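In: Structure for this input, please:
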Amino acid sequence: MNRGHKSPFCKGFILVCAIPIILWSNFATVFVLAGENGGDPNNNPPIEELADDKKIENPEENSEEKPVEKPVEKPVEKTGKEEKKVEELEEPEKKPEEEPVVEDKAAPVISDVNFGNASSFTDSQSQTVYYADSKCPLEILAKVEDLEPEDESYDASGVDANRVYVVFADDSVALMEAEEDIEDTYSWVPEENAYRNYEIKGIRATDNAGNTSEITVNRRICYYNAEEDAGNITISVTSDGDWYSVSANGGTVPEITVTAQTVRELDSVCISDIDSNAIDVQKSYENGIYKLTAKANVKNIEGKSDYVVAYKFCGDEASQQIGTLSCSIDNTAPTAVVTVEAETVENEKNLLKKLSKKVVSFFNRKVDVLIFVPANCDDKDANGDCATLSGLKSVTYTVNGTEKEKSVSEDDLRTVDNKNAKGSSQYYVITETLDTSAETVYELEVTALTDNAGNVAYSSEGKIEDGKGEFVIDKTGPVIAIDNIKNPDADEDYAFFQDGIQGTVTITDFDIDEDSVSFDKPEGEELLYDAKILVPTMTAESEEYLANLGSMDLVTRLEYSYSTDEDGVYVIYASAKDLMGHGNSCRTKYLVIDRTAPEVNVEYSFGDPAGENETYVNSNATITVNIKDRWLDTESSVVKVKKISIDGSEQTTELKEFEGELGQEDWKLSFVTEGDGIYQVSVEAVDLCGNGPSTVEDPGFTVDTTAPDVEMEIDNNEPMNEKYYNKARTARITVTDLSFDQEASKPKLEQKYGTANESEWAQTGTFTYEKTIEFNKDGVYTFDIVCSDKAGNSSEVLHEDEFVVDTTAPEIKVTYDKEEGHNEKYFKDTRIATVGVKDLSFDGKLVEVGIQPVEDGGTLPKITGFATTEDLSTGYMTFDQDGTYGYTIKCTDLAGNVSETYMSDVFVIDKTAPEVSFEGVANFSANNGTVAPTVSYVDKYMDMEATKVTLTGANNGPVQTGSVVKPTENGFVASFSDFAHEKQMDDLYVLEATVVDMAGNETKEELVFSVNRFGSVFVLGDGTKVLNDQYYINDPKDVTITEINVDTLTYKDVNLTRDGDIIELAKDRDYTVSQQGSDTTWKTYTYTIPKENFEVDGVYSVTVYTEDRATNTQDNKSKDAEITFAVDRTAPSIVTVGLKEGEQYKESAHEFLVDVTDNMGVKSLTVYIDGQIVQNYSGEELAQAGSTVSATINESDETHTVTIISEDMAGNKETLVYNGILVSTKETIGSGDDGKGGLPEVLGVTKGAYVALIIVLSTTGAGLATGAGILMFRKR
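Out: So this is what the prediction gives:
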C-alpha cells in the first residue's frame, strides 16, 4: 500500500452538456474538449517535504522510488452560474497479481497520556493527584494509534473508537471519546457534578481486528467543586461568645477545633497568632474523600481575641479565610476606687466634711446613699495593662456590719462627674436608702466586686480603694478672721514690698458652707492704680470635737493663705457664710509689690554708640535717658556724663531733673554734648521698693576726620625667570591712625595652591599698627591692601604683581594602563606609561629621559607633549614595539628645583603571536587515501603548559587515532597515525592547536579536513519523478535533484541534452544550487533546473556530475537517479492533396490524400465529413501506412464540410476544416456553403480555427446513436 504523500485536491473542473444530434449515418460520436493543462492551478506537482527529524542514515537505501496510487475522485457539483464539473475517470490500469492477505495482529499503541490543563499536587499519602474544579473541566487525553507495520506486510485495521476506555482501580471502565480536532487523540471527562477523587488504573484500547493493549497510569484525579469543598469545613472554639477564666477553671485553656471532609485535600490550616507547630493536624483518606481534624489551644491572653482561621488546599499558592472565632479570657479580678456618697436634693442645705480621714455628710432628712463603681473597674489585665475584659457583675457591701449583694446591669450605668479626676466617666451606681428619722451615724463599706468571668476582688486584699462613707446631721454657723500682714513697710494708703507679701485667712464654723467662701471685691467699690484682688487658697481643714457639746457636735476650721511675689498693686477681700446664710467680710490697704529694678535706656541722635574706638561722629549729639518704673525714687536716681577731651582732660556732670509722675511708668531726662572728644554716659536708677540701683554705662563715641597713613615693604626681590622664587617672601605693612579699624583693613589676597600666613594687626605705638604676610608655602600670589578707620576714612590702594613661590623639587610618578603583566613582566599589547610631574613651575622642555642598560632593548619612545592641570602636568610614553624596556626620568622646574631620578621597572613587549603550521594533510582538504596529519608550533617565549592540541570529528566527536609528540627547539611536533580505512571513519575533522606564549598571545589554528572514501547520494524531487514517469509532456516543470556528501563539492556540472545535443547551462542563470551545511558538517546540495530550459520541443536528459574534495566522482545516472523525458508542445502537421475550400468536383466520387507528421509521434488521426467519422487511425496504423492515408467523398447535391483532427503523444492537437466542397456531375450555378452539413455547431469550430481536441471513439460499428456529448476535463 502507498505510505507516501496524500493526493492533492483535484482543482480541475468538469463540464457535461448533452446535445441531441440528428444522425444521417449509423455512427454515434462523442466529442471531448480537454483543459489546457493537467496539474494544479499553479502548475506545481504535489511535493512532500522531508521532515527535519527524518535523518537519512543510508541515503542509498532510500533512493528507490515506490509507485504512487492515484485515487479516483467523485464528481463535485456546484450551483449558481458555475458549470457542472465532473472529473474524467481514467482508464484503470491492469492490476498486479494480488498478494496474500496478512492478518493484523498488532495491538494499538497508547502514548502521550496527559491531563489537559489540570494541575497536580502530591497528597499526604504520597500520591500524585491531578485536579481541576467545575469551572475548568478535568479531562484525560491519550494518543491511540493503530500503526502500519514498517515492512508494509499488511494493512492496520484501525482503532475501534467504541473500545477505548479509562480503567479505574476497581477495574470498572469509562468510554473515551475521539477528539474531533486532534488526530488519533481520545479524551474522557467526568460527568457533570460528579465531584470526587477517581483512581485511574490505566487506559485500554482495542482495534478493529480485536487486538487489545493497555498501559498503566496509576494516577488519582480530583474533580471538585470549590464552593462545596469550602462548605464542608467547620470551625469551633470552647466557650465561644462567653467570658472564660482560666484560673477559675483549674488552668484549662480554651481549644479551637477545625474539621473538614473535602474532595480536594487540605494542605494546611493556619490560625492567626498561633504557631503552625502548635496545631495538631490529623489527616485521612476514605472512599474518595479527604478528612482533616486540627486542634490548637488559644493563647492565654486576657481580653477578647479574634482568631482568623484559614486553610490552603493542596496545589494552591494562597490560603483562603474561612472565618473568625472570638475567645474572651479574663483571669484578673476587678480593681476600683469606689465612691460612696449621699444623693443631694436641689436647694437643700447639707454639709460634706472630712474629719479624721473620713468623709462625713450631714443631712436633716431620709437620704439615698449612692455607691459609685467605675464602669472600667475590670479593664486591666494581670500586668496592669489596659484591656477589654468581662466587666463587673455584682457589688457586695455592708451597712453597719450587715452584708448585701446587688447585681449590676446596663440600667445602672450613669455618666457623672469623674470622682477621681477632671471630666466625666461611666459608673455603675448602686442605691442604698438610709433612714434618718433619728440622729444616727451610718457607716457603709464595699467589701467585694465580682466580674462576669467569676473573678472576685476583696477589699481585704486591697483591691478596692475607698468604698466607705459616714453620714450625720449637724447645724452651726461660720466664724471668719484675717491675721496681720507680715513685714509691711507702709504709710496710710500704701505698703511697699520687695520680697513679696504673705498672710492667712481663717474661717471657723460648725457647718461652714465652703461654697460661700469668697475673696471678691464688694460691688461698687473703686480701686486705684489698677490694683488686683489677691485671692487666698485653702491650705488646711481641721475638725474638732467640742467637749461641752458631745461626740456628735463637730467644729470645722478652714484656713486660707495668700502670697505673691509678682510686681503689682494688690487688695485682699475676704467673706464667708455658713449653711444658714450668715457671714462676715474685711479688706486690706494697697499692697505694692515691686521686685523689678527700673529699666534704663539711653538714646543717641546718631544711633547706638559702639565704643570710643568704634563709633565716631563729626558733630554734637542729643542724648536722652529713659527710665521705666512706676515707683521711681527720684532722690536716689542720677545720670552722669563723662567727657574726655582731645588734650586728655576729663570732666563729669550729674543730672537729676527727671520728668514723670508717681504711679506712671515713664520717666525721661535729656541733654546735648558740647565739643569734640570721647563721651560716656552712665545711669543709676532706684525705686521706692528698694530695687536697684539699675546701672547703665555706654561705650561712648569719638570724633575723627583724618585718613590712615600706610607703608609696605617686601624682602627677597631676586626672582628666576621674572617671577619665580625658590625661597619664601615676607611683606610688612605699617599704618598710623587715630581710630584705625583693624577689621576693615584686611589685604585682598589672590592665592593659588599655597596659602599665605597672615598675622593679626599689632599695635606698636599709641596710634601705630603693623601686620606681616609670609609667603612661605608654594603657590601663586598677588594682593592689594586698603586701610580704613572707624570714622569711615580710607587710604589709597597698594598693589603687588603676581609672583610664584616654589621651594619644592618636582615629583615624578609613572603609571601604566596595564599594570600587571602576564607572567610578571610580559605584555602582549601596547603598554602606555602615564608620566605625571607634580610641580608649580613645570616646563616640559626641562624633562630628561634616559635609557637603562638592558639586553634586547627596544627603541625608547618619546614623551608626548605635556598637558598641565593646576600643579600636575601629564605626558604619555607609548610602548608599541616588541622589545625589552627600562628607562629613567629627571626634571628641573622654572624655579631651579631639581627632581629625584625616576627609574622604571624592566618589562617585555611581545605582540607577536606563536606560529602554528600543519603538514601531511591540507587545510579544508578532502581525503580518500592516507590521512596522517602533523602539527608544529613555535614561539620565542613559549608557555608549554597552556598549549593544547585536540582532534574532533563532526559525527564521531573527540577522536583518538594514535599520535607521537616530539619537542623541537622552540616548540613541539605532533604526528598522527593514518586514519583507519573504515566507513565509520568517513567524517569531517577539526585538528585544533591552541598555542600560548608567556605574554598571553594565543594562536588558535585549526586544520579542517575530511576523510571521504564513499562519495555522494542523489535524491530526485517528487515533481521530477512525475516527469520521468510520464515521459511525454507538453507542460514542462522545474527539475530538482538533491545531492548529499560529507565533503564540499569541488566540481559541479549540470549537463542538459536535447535530442542528443548538449546544451550549455550557466549556474545562477540556467539553474541554481542551494547548499546546506558548514565546514564541520555534512553538505546537502539541491539543484534546480527551471522549466524555462525545456521550452523547446525535444527529448531531454539531465545529468548532474560532481567531484568532491576527496576526489570522488559521481553522477545521478550512476546513482540510480537518471532523468529523461520528452517535451512536445507542437501540434502534428496535416497536409492534404486533392482538397480545396469551396471547390466543386464533377465526379461521382472524389478521393483526396491526408499526410500527417509529428516531431515526437502521432497518437491518432480522425477524418469527419459533415460531422461523421469516415476514417480513424491510431499512431501504429499511420506508421504502417507511411503517414499518408486517403478518404473519399461521394456524389451529392449538397455541399460538404470536411474536418481532419490529429493528436500527438504529448496530447497536442491539429485541426483542418474545409467548407463548401461539392461532388456532383451536375452543372451548378454558384458555389459555396449553403449552411448545411459541416462540423456540428456544438464544437464551436470555425473556418481556419485550431482547437486542441481529444477525440474519443465511442463506437465504430454500424448502429444508431441517439445522442452525443462533449466531456471537458482538467487532468491531474
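In: alpha carbons only for contacts and neighbour counts from here, please
Out: Noted.
In: now the strands: where do they sit in the stretch 101-250 of the chain?
Out: 109-114, 119-122, 128-133, 140-145, 159-168, 173-175, 177-178, 185-188, 196-207, 212-224, 233-237, 243-244 (DSSP state E, counting those that start in this stretch).
In: Correct me if wrong, but Glu445 is in a strand.
Out: Yes: per DSSP: H, G, I helix; E, B strand; the rest coil, Glu445 lies within a strand segment.
In: Go ahead and confirm it touches Thr398.
Out: Yes: between Glu445 and Thr398 there is a contact under CA atoms under 8 Å: 5.3 Å.
In: Would you do the same for the sequence below? I want to compare the two.
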Amino acid sequence: MTIPEKVSGKDQAGNDLYQGDVTVDCAFRDSLSGLAKVTYQVEEVETGNVTQEETIVIGEEGTIRQGSAQIVEKDENLVTELAKSIKVTNNRNNIKVRAVFTDRAGYETREERTFSIDKTAPVLAVTYDNNSYDKEFESETQYYKEGRTATLTVTERNFNEADAKVTVTNSEGSAPTISGWTKHENRQDPDQTTYTATISYQQEGDYTFAMSFEDLAGNQAADIPQQKFTVDTTAPVIEVTYDNNQAQRETFYKEGRTATVTIREHNFETSRIKTVLKAKDQGAAPGISSFTSNGDVHTASIRFEDDQVYTFDIDYTDKAGNQAADLKEITFCVDKTKPALTVTGIKNHSANSGRDADKKETNVGFVLEASDENFAGLTPHLNLVTLEGIKNCDNLLGSAQAVENGQRYAVSNLKKDGIYLLTATVTDQAGNENKAAKVTEADGRVQEAEQIVFSVNRNGSVYTLDEATRKINGSYLTKEQDIVIQETNVNSLKERTLTLFQDNQTKSLKEGEDYQIQKTEGNGQWNQYTYQIYKKNFSNDGYYSLALYSVDAADNKSENNMDTKDVELRFAVDKTAPKVIVTNLSDREAYQEEKKDVTMVIDDNMKLQEVKVYHSTYNGNASDSSYGEAAETWDNEKIQQMVSGKEDFTFPIDGNTTQKHKVKIVAVDAAGTQKEVEVKDFYVTKSWIIGVKTQGKKALPIAGGVLLLGGLGAGVVFVLRKRKAVNVK
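Out: This is a model prediction of the structure:
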C-alpha cells in the first residue's frame, strides 16, 4: 500500500497532511496459492465513520467475481497479483485506510496507512471592543478617545501560531505585543475550530495593524490588510494669555490688548475650533489669526485694538472627540479714549466786567461738563487769586448734576472781583484721565487748556502785590527795596497816575525815571500792568504810601486805596537807631541815698517798639558780673500810654548795699534797630564812708549833669518825646 510521497506538511499529530484528495495505490501479491479475497475501508478515526469500503472476491477460475480491481499477474487459474487504487476525498485529519487480503490457503495479510487532508483555507478576523470613533475624519484615519482591545481570530483545523504573521506599529512609541493563542475546538466540524489572541492598544499612538496566515497544509488565508487608527485619550489644553493685564475695575483697559491662544494637542484640527468673538451693539469684532504649530503646540492671536466691549470664548474638540476643559467666557472693555471735558459760558483768558452795554450788572458764570461712555468721576477746583494769595473757592461750584454718561457743574454767578483759576480732572473706568478742557479763547479760537483763567472786574482794576512787596506792606524797613504792584483790568488803561507820599510830602512819579511798566494788552483778553517802583524813591527815613490811580477805556476810575480794592500800600523806612540819654547817673560815681530814681530820655525818629533795663550788683570788676532777667520792661503798648499821658518813669535803685552797681538799657525801634547803653562801677548807698573812699576829698558827692548814651536804662525816669502820630499797618 503506497500513498503520495509529496505531502504538504504534517498535522499537529505528526501525520502527513495533504491539501487535496489522496490516491492510495494498493498492490496485493501471493505467488504460492494465489489471491482469494481483498477487503479495504477508509475510516475517519476521530468520528469512527467509515466513508469507503469494498470486498473484492476472486473466483477459482481466476476471475474477479465481486468488486473491481486490476489483475496484474496470474499463474494459470491463480491470480497472484492484484492492483487497486483508492481515492480518498475526505477533508479530515487522522484518516485511516485499511486493506486485508486472503490467499487460497486461507492466510490473511493486513496493512493500513494514516494521513490527514485539509482542503479548507483558514479564515482570519479581527474585532475590537471599541468602535466609537469620530466619523468626520474616517477618510484620514480612525481616531479613538479611549483605548481599545483587538481580538484576532483564526478559523483553522491545522493551526500553528508561528504561522500567524501579525504586524503592529506605533509611531509614538513601542508597539503592543500579541497575547497567547487560545484554542476553541469544534468537534462536530473541526474546520470551524478557532484560535484567538488579543492585542491591547491602551497607550496613545498612531497604530497600524496587518495579519496573514498559512495553515500546516499550506492553505493561505485571505490577508487582513493594513488597518490604521489612532488612540488619543488626552483632552486638548487651551490657554489664553494677554499682553496687557493692567485692568482698572477688573475689566477696563485703557490700551489695546492681544490675546494669545495656545492649544496643546497632538491630533490638531483647526475646523474643530469654535470661537465666540462679539462686540457690543453689533460692533465689528476682531478675528482670530491663523494657527502656527510647533510640534503639539499650536498658537494664534487676537488683537483687541478698538474702543469696544468685547466678549470672547473658545472651545475645542480634537479629532478623537476629546473636548478641552471649558474656558469661562470673558467680557472686557478696551477704552483708549480720554473723557471729554468742556467749559462753556466763560472764555479762557477773558476779562469780564459783569455789566451790559447799559452798565447794568450781569451774571458772570460758567458750565463745566464731563462725559464718557465709561464715566468714572469728575473732580473740579476753583481758586481765586487774592492779595493774601490763592484762595480755594470749591464751595462756589455747588453740587454735581448728573448728565448722560457724565456730570456737570453750573456756576450761575461769581460775585467777587478777582482772577479765577478753574481746573478739573475727569477719569473713566479704564483709567483714562483728562485735564485739558475744550474752551473758547478770548479771541474766539477753540482750544484745550488744563487751566481756565479769567477775571471778574465789575469795579474796574484789580490790584495784586508781588510776594516781596506783600511781605513789607504795613511794615518798618531798615533798608529800602523795589516795590512791585500789578494792575489787571477788563479794558486797557487810557490814563494812569502814580503818587508817592512821604510823611507830609507828595511826589508824582515819572515813568522811566521813578518806575517802569510791563504791559500785556489787547484782543479782549485781560490787560495787565506790572509797575516796578525803584527803591531810590525810598532812600530816606520816613513813612511812605503809594496811590495808583487809573482810568480805563470804559471810564471806570480805580485806585488801589479804594475800599473796594483793599490794596492800600503803606510802609516805613527807618535806618536810624533809637537815642538813649541817662540824665542823673554816671560811671564810677557814688550816690548817698536810700533809693535813687534814675531818669532817662529815650527817643526814636520813627517808632519806639520796646525798652528793657537790666541791673546787677557786684564786687570787683564789672565784667565778672552778669545780668539776669530784665528788671523793667516797657512794650509798645506801655510806651504809647506814656506818650499819651506825658508820664515820667522812674526806675529805683536801692541803697541798702555797699556793692558796686551796673545797669544796661536796651532800646529797639519798630524796624528792629537796637541801641544799648551801659553805666557801671557806681554806688548807691546810705553809707557816707563809701563816698569818702571813692571821692577822697568829697564826703558825699552827687553826680550832676546829663550823660548822653546810645540806649535806654533800667530803673530810670523815662521821658519820651512825642512825635506826630502816623498810622502804619
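In: List the TM-score for the superposed pair.
Out: Here the TM-score for the pair of chains, by TM-score structural alignment, normalised by the length of the second structure, is 0.32; 299 aligned residues with a CA RMSD of 5.7 Å.
In: rewinding a little: in a markdown table: the strands of the stretch 101-250 of the first structure, plus distance to Asp801 of the first structure and mean neighbour count.
Out: Formatted as a markdown table, the strands of the stretch 101-250 of the first structure follow (distance: least, CA to CA, whole Å; neighbours: other CA atoms under 10 Å):
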| stretch | distance to Asp801 of the first structure | mean neighbour count |
| --- | --- | --- |
| strand 109-114 | 96 | 16 |
| strand 119-122 | 90 | 16 |
| strand 128-133 | 94 | 21 |
| strand 140-145 | 99 | 22 |
| strand 159-168 | 108 | 20 |
| strand 173-175 | 111 | 17 |
| strand 177-178 | 106 | 18 |
| strand 185-188 | 101 | 21 |
| strand 196-207 | 102 | 22 |
| strand 212-224 | 98 | 20 |
| strand 233-237 | 97 | 17 |
| strand 243-244 | 97 | 24 |
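In: Relative to Val484 of the second structure, how far out is the nearest residue to Thr497 of the second structure once chain neighbours are set aside?
Out: Nearest non-adjacent residue to Thr497 of the second structure, counting by CA to CA, 6 or more residues apart in numbering: Tyr549, 5.1 Å away. Tyr549 of the second structure sits at a distance of 15 Å from Val484 of the second structure (criterion: CA to CA, to the nearest Å).
In: Of the two, which one has the most company?
Out: The neighbour count for Tyr549 of the second structure versus Val484, taken as other CA atoms under 10 Å, is higher for Val484 (20 against 17).
In: Now do the contacts for that one.
Out: By CA atoms under 8 Å, 6 or more residues apart in numbering, the residues touching Val484 of the second structure are Leu465, Asp466, Ala468, Thr469, Thr530, Tyr531, Gln532, Ile533.
In: host element of the fifth one?
Out: Here Thr530 of the second structure is covered by strand 527-533, with elements defined by DSSP states H and E.
In: so what does that strand touch, helix or strand wise?
Out: strand 483-489, strand 515-520 (3 or more CA pairs under 8 Å, 6 or more residues apart in numbering; DSSP states H and E).
In: rewinding a little: hang on, the residue nearest to Thr497 of the second structure is in a helix, isn't it?
Out: No: counting by three-state DSSP, Tyr549 of the second structure falls outside a helix, being strand.
In: wait, Thr469 of the second structure sits on Leu477?
Out: No: Thr469 of the second structure lies out of contact with Leu477 (CA under 8 Å); the separation is 11.6 Å.
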